[in-house]
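*Asks:* got a predicted model here, sequence first, then my questions.
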Amino acid sequence: MKKHFINGNAWLLIGLLIMTALFFSSSQSYQSQSQVSNLSQLLPSQPFAKQLSQVHFSYAGSSVSIEHLGYYKFVEFFLRKFAHFSSYLLLGISLYLGIKNRFNIRQLLPIVAITTWLAATGYASLDELHQMYTSGRSPLFQDVLLDSIGALTGIVIIFLISILTLRYKK
């Protein structure tokens, strides 16, 4: 029997811990999570401000630019969206590996991948719904899309590695 570095239960536990951290994070107001003051201390010279001032776009109906938000809130916006993407990327990976290790039948891998992505997307939706009831938070459909893409990216990476590993073994 093949031994895995981390077994399926451990991956599912990691996924549960990520979900718990996400739930705790969405329970806090924006003001309590804001990193603007830390960024102003960490980046007092506002590096790349001139280059970043050329970036302008709309996200969830709001203008995102240094001109509109200011340098530190602009940088924080990208840090927050990176946190969304990367935490759901890790969630997708951990859930996929946890489920895959239970049903490690090659023909089932696409079903496991789709099921995992739907579960992660469902959790992202519930997390945004939870934010609706948290003071100072705004639930955004765009964040569910970003979370979903993060989970899908993680699942696709591991899915492709799984397929390549199975082919290499043959």
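*Replies:* Arrived safely. Residues are numbered from 1 along each chain as shown.

*Asks:* going forward, measure contacts between C-alpha atoms and count neighbours the same way
*Replies:* OK.

*Asks:* give me the neighbour count for Ser138.
*Replies:* Residues near Ser138, counting by other C-alpha atoms under 10 Å, number 16.

*Asks:* should've said Leu16
*Replies:* By the criterion of other C-alpha under 10 Å, Leu16 has 15 neighbours.

*Asks:* any idea how far it lies from Ser87?
*Replies:* Going from Leu16 to Ser87 by C-alpha to C-alpha, to the nearest Å gives 12 Å.

*Asks:* ditto for Gln28
*Replies:* Taking C-alpha to C-alpha as the measure, Gln28 falls 17 Å from Ser87.

*Asks:* settle it for me: which of these two has more neighbours?
*Replies:* A side-by-side neighbour count of Gln28 and Ser87, using other C-alpha under 10 Å, places Ser87 first with 21 against 15.

*Asks:* and that one, what does it touch?
*Replies:* Counting by C-alpha atoms under 8 Å, 6 or more residues apart in numbering, Ser87 touches Ile18, Asp147, Gly150.

*Asks:* hold the first one in mind and look at this next one:
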Amino acid sequence: MVRFLQKNRKWFWSGIVLVELILFYSSSMTYEEQTSVPFLEKYLKGKPLSNFLKTISFRYGGKQQSLSNDGYYNFVEFFIRKGAHFGTYFVLGILLCLALYLYFEKNLVLQLFIPWMTTTGLAAFDEFHQGLTGGRTPSVVDVILDSSGAITGILIIILVLYLVSKHENKLNYKF
């Protein structure tokens, strides 16, 4: 496992840089440049799952989110956008954890904490950058969502690394 992590460290860092460049580019776009509503209107003509979506209503960032409040396409886009937030930082958390793992190999708390706080800081910076873009507003709630994606990815990868190393130790012990 250690050899794999050492050998691929440059790829993990390259992935981190790539994700950050994509995030920087994305957060510098206005909402009008970024919206997927026209695409959704073109390809979701029958409004699939609208009966199910009618049953969903919740508050996010001080605003009530619902099909009746936002309209079908904006409500669907909301889930796509928030899924992208969670998913992007999930991947970023995994990449940071893998890139930094060997530095904190003997300390589980640091294996979790450093990548999580780094990712959360990057999320806060991204929201700040977004606030400098016309027609966009930064959101603390989005930073929390991003941070949740990161810690989820980090916990999963730490568990996988633990299970793989435990399995490797069993194999090494038998021979």
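*Replies:* Structure's in. What do you need? Predicted model, so just to flag it, every value in this text is computed and none were measured.

*Asks:* would you turn the contacts of Ser87 of the first structure into a markdown table with neighbour count, secondary structure and distance to Ala120 of the first structure?
*Replies:* Shown next, in a markdown table, are those (neighbours: other C-alpha atoms under 10 Å; DSSP: H, G, I helix; E, B strand; the rest coil; distance: C-alpha to C-alpha, whole Å):
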| residue | neighbour count | secondary structure | distance to Ala120 of the first structure |
| --- | --- | --- | --- |
| Ile18 | 17 | helix | 11 |
| Asp147 | 28 | helix | 8 |
| Gly150 | 27 | helix | 9 |
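
*Asks:* would you state the helices of the first structure in chain order?
*Replies:* 8-26, 30-33, 36-42, 49-52, 66-69, 71-100, 109-132, 141-169 (DSSP state H).

*Asks:* just name the most buried of those helices.
*Replies:* helix 71-100 (a mean of 22; mean count of other C-alpha atoms under 10 Å).

*Asks:* next one: Leu39 of the first structure relative to Ile66 of the first structure, how far apart?
*Replies:* To Ile66 of the first structure, Leu39 of the first structure is 14 Å away according to C-alpha to C-alpha.

*Asks:* wait, doesn't Met29 of the second structure sit right on Gly131?
*Replies:* No - when contacts are counted by C-alpha atoms under 8 Å, Met29 of the second structure is not listed as touching Gly131 (10.8 Å).

*Asks:* contacting residues for Lys73 of the first structure?
*Replies:* So, once contact is read as C-alpha under 8 Å, 6+ apart, Lys73 of the first structure ends up touching Val36, Ile66.

*Asks:* rerun at 7 Å
*Replies:* Residues in contact with Lys73 of the first structure (C-alpha atoms under 7 Å, 6 or more residues apart in numbering) are Val36.
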